[in-house]
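*Asks:* Prediction below, plus the sequence it came from.
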Amino acid sequence: MNIKKNIAILFLLSVSTLFSSQNLYASEQAVAIDYLHGEQELSGIRLAYRPYQTQVTEFEWLGDLDVYWEVSLNFWEFGKENKHETNYALALSPVFSKQFDTLYGKYPLKWEFGIGVSLITDTRFAGKNVGSHYQFEDRLGVIMEFGEQLKSSVAIRYMHYSNGGLNDHNPGLDFLNVSYARRL
């Protein structure tokens, strides 16, 4: 069985497991589409699903913190002159966010961070040997919620994929990301 089939199977199992949760309510779900721009001619699209939109947790020293899980499927392309490469990644990440301000008195501004795991199809991509099919997905960004009942959001974030030193080859892949998400 090849790696692309493994990713497809893992994605379907992850989504079906998340959907089967007894605590899943339609109002707590969200979907997102992201555009990723990386170094040189590296770009991509990221489709994400959040089975639990937010769970507010109060930490005495930090205040209210929103926590949610996100499963995503990434399509990356690298094109340099006559050479074109494609890579796919499946990721699962816990994401933490906290409101730090309000724009115009009604649009919450939040920072976010998260470290998850991902599985990529090719270990040689964008002129690099990334060392492993298994990568960590790190993110740091800013989110603005808007729209009816604040169901929509846009985010700008930095995302980094690397194997975290689990392999001798670990150059990592860096992306700037623009995202639109909508709670269902």
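*Replies:* That came through fine. Numbering: from 1, shown residues only.

*Asks:* okay, CA-based contacts and neighbour counts for the rest of this
*Replies:* Noted.

*Asks:* And the closest residue to residue 131 other than its chain neighbours, how far from residue 130?
*Replies:* Closest residue to residue 131 apart from its sequence neighbours, by Cα to Cα, 6 or more residues apart in numbering: residue 169 at 4.6 Å. Residue 169 sits 6 Å away from residue 130, going by Cα to Cα, to the nearest Å.

*Asks:* Look at these two and report which has more neighbours.
*Replies:* Ranked by neighbour count (other Cα atoms under 10 Å), residue 169 and residue 130 place residue 130 first, with 24 against 16.

*Asks:* tally of neighbours for residue 8?
*Replies:* Neighbours of residue 8 using other Cα under 10 Å come to 14.

*Asks:* ok, now residue 161?
*Replies:* Residue 161: 23 neighbours (other Cα under 10 Å).

*Asks:* Can you show me the helices along the protein?
*Replies:* Along the chain, counting by DSSP state H, helices occupy 3-19.

*Asks:* quick one: buried residues of the lengthiest strand in it?
*Replies:* Determined from DSSP state E, the single longest strand within the chain is strand 83-103. Residues of strand 83-103 classed as buried: 86-93, 95-99 (neighbour count, 16 or more other Cα atoms under 10 Å).

*Asks:* adding another structure so you can compare the two:
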Amino acid sequence: MSDRTFRLNLRLPQLRRKRHGAALVLLGIGACISQVARADTPLHPPSSLFTQFGSAHGTRTLTAGLTWDLPYRWQLGPGELRSYLEASYAYWQIQSTDRAGLSHLSQFALIPVLRYRPADGASPWFFETGVGVTATSSVYRTRQKSFSTSFNFSTHLAVGRSFGAQRQHEIALRLEHFSNAGIKHPNPGENFIQLRYARRF
């Protein structure tokens, strides 16, 4: 057996494990979306429109999107847990690796989200987390980092507050992470701090 064949045999189990983990994540997201499709409450019309902006190392983002309330609710301790689905388009302005100085890309995202409100859901404050999928128009590269895939996963944590007579306005601070979950390397990941405003219909 050649050295090349031996190295290939060693790497195959690692590749299978990575693909298996990615497949499990995709199956979970697919199951969530399929449950939404079979739900009694339709996904349209959307429940809110949002815009957000943020930054990471050398990159600025501007995002717009829509959300749809889902019919899933749970009592969790002294608060209430609700769910929604968001779809968004983002424009990224990147400090490029070459002499051009700046480059850009587009990102599309679909993310199921869980939101928790204290006081049995009556509090104006909320906390949320979400995990979803994204696709970019090109591979993300900066002076510090280089991704290997245009397909990535998105996770976020956020804290926010609703205001207005009918809670029709929302402001939230979000920490978002993008990476491909080890599907392909390099996979440095990127973290963004985002400020979001949403207007509920």
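*Replies:* It's in. Every value quoted in this text rests on a predicted model; they were computed, and no experiment measured them.

*Asks:* tally of neighbours for residue 90 of the second structure?
*Replies:* Look at residue 90 of the second structure: counted by other Cα under 10 Å, it has 19 neighbours.

*Asks:* Not counting residues beside it along the chain, what's closest to it?
*Replies:* Leaving aside its sequence neighbours, residue 90 of the second structure sits nearest to residue 63 (Cα to Cα, 6+ apart; 4.1 Å).

*Asks:* mind listing what that neighbour touches?
*Replies:* Residue 63 of the second structure makes contact with 51-53, 88-91 under the criterion Cα atoms under 8 Å, 6 or more residues apart in numbering.

*Asks:* Could you rerun that using 10 Å?
*Replies:* Counting by Cα atoms under 10 Å, 6 or more residues apart in numbering, residue 63 of the second structure touches 50-54, 88-92, 106-108, 194, 196.

*Asks:* gap between it and residue 180 of the second structure?
*Replies:* Relative to residue 180 of the second structure, residue 63 of the second structure is positioned 20 Å away (Cα to Cα).

*Asks:* what do you get for residue 104 of the second structure?
*Replies:* Distance, residue 104 of the second structure to residue 180 of the second structure, using Cα to Cα: 20 Å.

*Asks:* Same question for residue 169 of the second structure.
*Replies:* Residue 169 of the second structure is 33 Å from residue 180 of the second structure, by Cα to Cα.

*Asks:* The two: which is more packed in?
*Replies:* residue 180 (22 against 17).

*Asks:* Trace the more buried one over to the first structure, please.
*Replies:* In the first structure, the residue equivalent to residue 180 of the second structure is residue 163, according to TM-score structural alignment.

*Asks:* wait, doesn't its match sit right on residue 118?
*Replies:* Yes - Residue 163 of the first structure lies in contact with residue 118 (Cα atoms under 10 Å); the separation is 9.3 Å.

*Asks:* Look up how far residue 48 of the first structure lies from the most centrally placed residue in the first structure.
*Replies:* Nearest residue to the geometric centre of the first structure (Cα atoms, centre = their mean): residue 72, 5.8 Å. Residue 72 of the first structure sits 4 Å away from residue 48 of the first structure, going by Cα to Cα.

*Asks:* okay, and the common contacts of those two?
*Replies:* Listed as contacting both residue 72 of the first structure and residue 48 by Cα under 10 Å, 6+ apart are 31-33, 90-92.

*Asks:* Make CSV from those and add distance to residue 143 of the first structure to it.
*Replies:* Listed next are these as CSV, based on distance: Cα to Cα, whole Å:
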residue, distance to residue 143 of the first structure
31, 15
32, 13
33, 14
90, 23
91, 20
92, 19
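
*Asks:* The residue mapped onto residue 135 of the first structure from the second structure: neighbour count?
*Replies:* Correspondence of residue 135 of the first structure to the second structure, assessed by TM-score structural alignment: residue 152. By other Cα under 10 Å, the residues close to residue 152 of the second structure number 22.

*Asks:* Next: residue 58 of the first structure.
*Replies:* Count around residue 58 of the first structure with other Cα under 10 Å applied: 11.

*Asks:* try residue 133 of the second structure
*Replies:* 20.

*Asks:* Give me the distance between the spatially most distant residue from the centre of the first structure and residue 75 of the first structure.
*Replies:* Residue farthest from the centre of the first structure, counting by Cα atoms, centre = their mean, is residue 82 at 29.7 Å. From residue 82 of the first structure across to residue 75 of the first structure, the span is 20 Å (Cα to Cα).

*Asks:* Equivalent analysis for residue 49 of the first structure, please.
*Replies:* Remark: distance between residue 49 of the first structure and residue 75 of the first structure (Cα to Cα) = 15 Å.

*Asks:* need the contact list for residue 134 of the first structure.
*Replies:* 89-91, 117-121, 123, 161-164, 166-167.

*Asks:* wait, which of those residues is closest to residue 10 of the first structure?
*Replies:* residue 90 (8.0 Å; Cα to Cα).

*Asks:* what number of residues lie near the nearest residue to residue 173 of the second structure once chain neighbours are set aside?
*Replies:* Of all residues not flanking residue 173 of the second structure in the chain, residue 195 sits nearest, at 4.8 Å (Cα to Cα, 6+ apart). Neighbour count of residue 195 of the second structure, defined by other Cα under 10 Å: 18.
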